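Enquirer: no sequence for this one, just the structure:
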């Protein structure tokens, strides 16, 4: 099967050895995505703003492969404060009401920067 890779252009992709997203066949995997905008954290201190920004970034990845949010079958959300689940869930709902992918949200001790509150990855399956 053909393997299509999407790079975001960040220097750490080559250092760590990963891609922003990969499409193999009709499956798209989007790597853990944070609210980084270049070297700046978007929505510092606001879990809803970060989650919304992240889903917008993920949507652009899917569009690159000719897909959309309607093709997402799984979301995984890693959050540093589970008490903010409603705000993060609100952003999730704005993108996925009516699509209803399976979803996981777990609290983690920390992310790569203390200003990051949420990291999200998705799996999408594009219909043939």
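Expert: Now that the structure is in, tell me what you want to look at. Since this is a predicted model, take the numbers as computed values, not measurements.

Enquirer: every contact and neighbour count from this point should use C-alpha atoms.
Expert: Will do.

Enquirer: what's the spacing between the longest helix anywhere in the chain and its chain's center?
Expert: Of all the segments of type helix in the chain, defined by DSSP state H, the longest one is helix 47-64. Per Cα atoms, centre = their mean, to the nearest Å, the displacement of helix 47-64 from the mean C-alpha position of its chain is 6 Å.

Enquirer: could you do stretch 109-126 as well?
Expert: Mean-position distance between stretch 109-126 and its chain equals 6 Å (Cα atoms, centre = their mean).

Enquirer: how about stretch 112-128?
Expert: For stretch 112-128, the gap between its own C-alpha mean and the chain's C-alpha mean amounts to 2 Å (Cα atoms, centre = their mean).

Enquirer: mind listing what's buried in it?
Expert: Residues of stretch 112-128 classed as buried by neighbour count (16 or more other Cα atoms under 10 Å): 115, 116, 117, 118, 119, 120, 121, 122, 123, 124, 125, 126.

Enquirer: which SSE is the first one in?
Expert: What it means is residue 115. Counting by DSSP states H and E, residue 115 is held by no secondary-structure element, helix or strand.

Enquirer: what about it, distance to residue 58?
Expert: When distance is defined by Cα to Cα, to the nearest Å, residue 115 is 20 Å away from residue 58.

Enquirer: likewise for the third one?
Expert: Relative to residue 58, residue 117 is positioned 16 Å away (criterion: Cα to Cα).

Enquirer: please apply the same query to the fourth one.
Expert: Noted for residue 118: a distance of 13 Å to residue 58, by Cα to Cα.

Enquirer: mind listing the strands for the protein?
Expert: Along the chain, the segments classed as strands by DSSP state E run 3-6, 21-24, 27-33, 36-37, 40-41, 72-79, 102-107, 118-125.

Enquirer: then this one, side by side with the first:
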């Protein structure tokens, strides 16, 4: 089955890693893990110690909010929105910070107190970009 359409943001890591931000096949839209990027700049990068380890996860909510915004931008390019998301996986360096931020941010992003989306929150030891705290992968159906 071939792709109906793909979308990118034109950021350097799309080419260096070799992937698309979103791909629509049939009635499904698959979003790669969304970061808190504004163009090539990552918003709210966490401070790192001399060994490159995260010192403070206080910007988890800020990064999460921007990742949802980026996901919504991509979905709109397909004529969809976060209302069409059926599944999400949130990857976070600090699971406690992510869990604390996730409720209010997810509810605001989805525009309701009971987002109608299957969701999994996963704690990880590292993400792709130093200082990155969260990444959100989604599947939408249209």
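Expert: Right, received. Where do you want to start? Predicted model, so just to flag it, every value in this text is computed and none were measured.

Enquirer: re the thing from before, mean shift of the longest helix of structure 1 relative to structure 2?
Expert: Between helix 47-64 of structure 1 and its aligned partner residues in structure 2, the average distance after superposition works out to 0.5 Å, using mean Cα distance after the TM-score superposition for structure 1.

Enquirer: now that helix: which residue numbers in structure 2?
Expert: Alignment note (TM-score structural alignment): helix 47-64 of structure 1 is matched to residues 60-77 of structure 2.

Enquirer: got a list of contacts for that stretch?
Expert: Residues external to stretch 60-77 of structure 2 that are found in contact with it (Cα atoms under 8 Å, 6 or more residues apart in numbering): 7, 21-22, 29, 31, 34-37, 43-44, 81-82, 97-98, 101-102, 105, 109, 132-136.

Enquirer: equivalent analysis for stretch 88-95 of structure 1, please.
Expert: With Cα under 8 Å, 6+ apart as the criterion, stretch 88-95 of structure 1 contacts 47, 48, 49, 51, 52, 55, 69.

Enquirer: which of those residues sits closest to residue 1 of structure 1?
Expert: Within the set of those, residue 69 lies nearest residue 1 of structure 1; the separation is 22.9 Å, counting by Cα to Cα.

Enquirer: list the contacts of the closest one.
Expert: 59, 62, 95, 96, 124.

Enquirer: what do you get if the cut-off is 7 Å, keeping everything else the same?
Expert: Residues touching residue 69 of structure 1, when contacts are defined by Cα atoms under 7 Å, 6 or more residues apart in numbering, comprise residue 59.

Enquirer: what do you get for residue 119 of structure 2?
Expert: 87, 88, 89.

Enquirer: show me what it aligns to in structure 1.
Expert: The alignment partner of residue 119 of structure 2 in structure 1, by TM-score structural alignment, is residue 103.

Enquirer: cool, residue 17 of structure 2 as well?
Expert: Using TM-score structural alignment, the partner of residue 17 of structure 2 in structure 1 is residue 16.

Enquirer: cool, and residue 106 of structure 2?
Expert: With TM-score structural alignment defining the correspondence, residue 106 of structure 2 maps onto residue 92 in structure 1.

Enquirer: for residue 124 of structure 1, see how far away that match is.
Expert: Here the criterion is Cα to Cα. By it, residue 92 of structure 1 lies 15 Å from residue 124 of structure 1.

Enquirer: now residue 42 of structure 1
Expert: With the distance defined as Cα to Cα, residue 42 of structure 1 ends up 25 Å from residue 124 of structure 1.

Enquirer: same question, residue 38 of structure 1
Expert: Shown here: residue 38 of structure 1 relative to residue 124 of structure 1, a distance of 25 Å by Cα to Cα.

Enquirer: for residue 67 of structure 1, same thing?
Expert: Here the distance between residue 67 of structure 1 and residue 124 of structure 1 works out to 8 Å (Cα to Cα).

Enquirer: neighbours around the closest residue to residue 108 of structure 1 other than its chain neighbours, how many?
Expert: Excluding the flanking residues, the one nearest residue 108 of structure 1 by Cα to Cα, 6 or more residues apart in numbering is residue 80, at 5.2 Å. Counted with other Cα atoms under 10 Å, the neighbours of residue 80 of structure 1 add up to 20.
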